[in-house]
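1. I need the structure of the sequence given here:
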Amino acid sequence: MTPPYYAVIFTSVRTEITEGYEEMAALMEKLAKEQDGFLGVESARNEIGITVSYWRDLESIKKWKQQTDHLQAQQKGRAVWYKNYTTRIALVEREYSFERES
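-> As a prediction, the model looks like this:
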């Protein structure tokens, strides 16, 4: 990805209820990848979950937030799967990385 672009940082603490969560998470990732403006996603979970999705612009993020299946997942998350969560939207102006050679 070449900056500038946006990062949506979703951090969460889950409830004890796991039924249906993995399937919904997989569906949301699949659907996000189909959205115009989607650039990528990274995710990790221990005590808290962190998912960072990358987007071309704010309009793409707005459309994803309003996507019908995503709205249903948000409602189910608040009702069943999450104790709490925070969503942050940040403009990425610069990036750099390291990769060890094999």
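2. contacts and neighbour counts: CA atoms only from here.
-> Noted.
3. Longest helix in this protein, please.
-> Counting by DSSP state H, the longest helix found in the chain is helix 21-33.
4. Does that helix pack against any helices or strands, and if so which?
-> Under the contact criterion of 3 or more C-alpha pairs under 8 Å, 6 or more residues apart in numbering; DSSP states H and E, helix 21-33 touches strand 38-45, helix 68-76.
5. Could you also give me the structure for this next sequence, so I can compare it with the first?
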Amino acid sequence: MSHPANTPRPPYYAVIFTSLRTEGDKGYGDMADLMVALASKQPGFLGLESAREDGLGITVSYWESLEAIKAWKDHVDHREAQAKGRSDWYRKYVTRICKVERDYSFE
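-> Predicted coordinates:
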């Protein structure tokens, strides 16, 4: 991502996915691109920011509601990616869901 997500005024929700990768790509890059494209079409999706360095990745997706987050978590293609993540791509991950109460920016 080359710029911060353009989110609406709070409140909204953030899903913070922090991960440690396994060695090698094993199709990860293609699946990650597919998941971003698919998530961006889901009802309630607001934006995404992602960075990876030295095996540590942090992806933050923004959503209108907890229901939208649950629908994305349960999406059939996303569930397939989650299973591959546990079996092939991640040594460890943590998912955190937060309500954004306030934000501010500088340009």
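6. circling back: for the longest helix of structure 1, give me every contacting residue.
-> The contact list for helix 21-33 of structure 1, computed with C-alpha atoms under 8 Å, 6 or more residues apart in numbering, reads F38, L39, G40, V41, W64, D69, H70, A73, W81.
7. CSV for those residues, including distance to R88 of structure 1 and neighbour count?
-> Conversion of the contacts of helix 21-33 of structure 1 to CSV gives the following (distance: C-alpha to C-alpha, whole Å; neighbours: other C-alpha atoms under 10 Å):
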residue, distance to R88 of structure 1, neighbour count
F38, 16, 19
L39, 17, 16
G40, 16, 15
V41, 14, 16
W64, 15, 20
D69, 21, 14
H70, 17, 18
A73, 18, 17
W81, 19, 21
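8. Can you say which two of those are spatially most distant?
-> Distances among those were taken as C-alpha to C-alpha; the most separated pair is L39 and W81, at 26.1 Å.
9. what does stretch 56-64 of structure 2 contact?
-> Residues lying outside stretch 56-64 of structure 2 but in contact with it, judged by C-alpha under 8 Å, 6+ apart, are 7, 12-21, 44-52, 69.
10. Can you tell me which of the residues you listed are buried?
-> Neighbour-count burial within these applies to 12-21, 44-50, 69; the criterion is 16 or more other C-alpha atoms under 10 Å.
11. Pick out whichever of the contacts of helix 21-33 of structure 1 sits closest to T18 of structure 1.
-> Within the contacts of helix 21-33 of structure 1, the smallest distance to T18 of structure 1 is 6.9 Å, found for W81 (C-alpha to C-alpha).
12. what do we get in structure 2 for that closest one?
-> In structure 2, the residue paired with W81 of structure 1 according to TM-score structural alignment is W89.
13. Repeat that for L71 of structure 1.
-> Structural correspondence for L71 of structure 1 with respect to structure 2 (TM-score structural alignment): R79.
14. neighbours around its match, how many?
-> Here the neighbour count serves as a burial measure; for R79 of structure 2 (other C-alpha atoms under 10 Å) it reads 13.
15. And whatever residue of structure 1 lines up with A32 of structure 2, how far from E16 of structure 1?
-> Counting by TM-score structural alignment, A32 of structure 2 corresponds to A25 in structure 1. In this structure, A25 of structure 1 and E16 of structure 1 are separated by 16 Å, where distance is defined by C-alpha to C-alpha, to the nearest Å.
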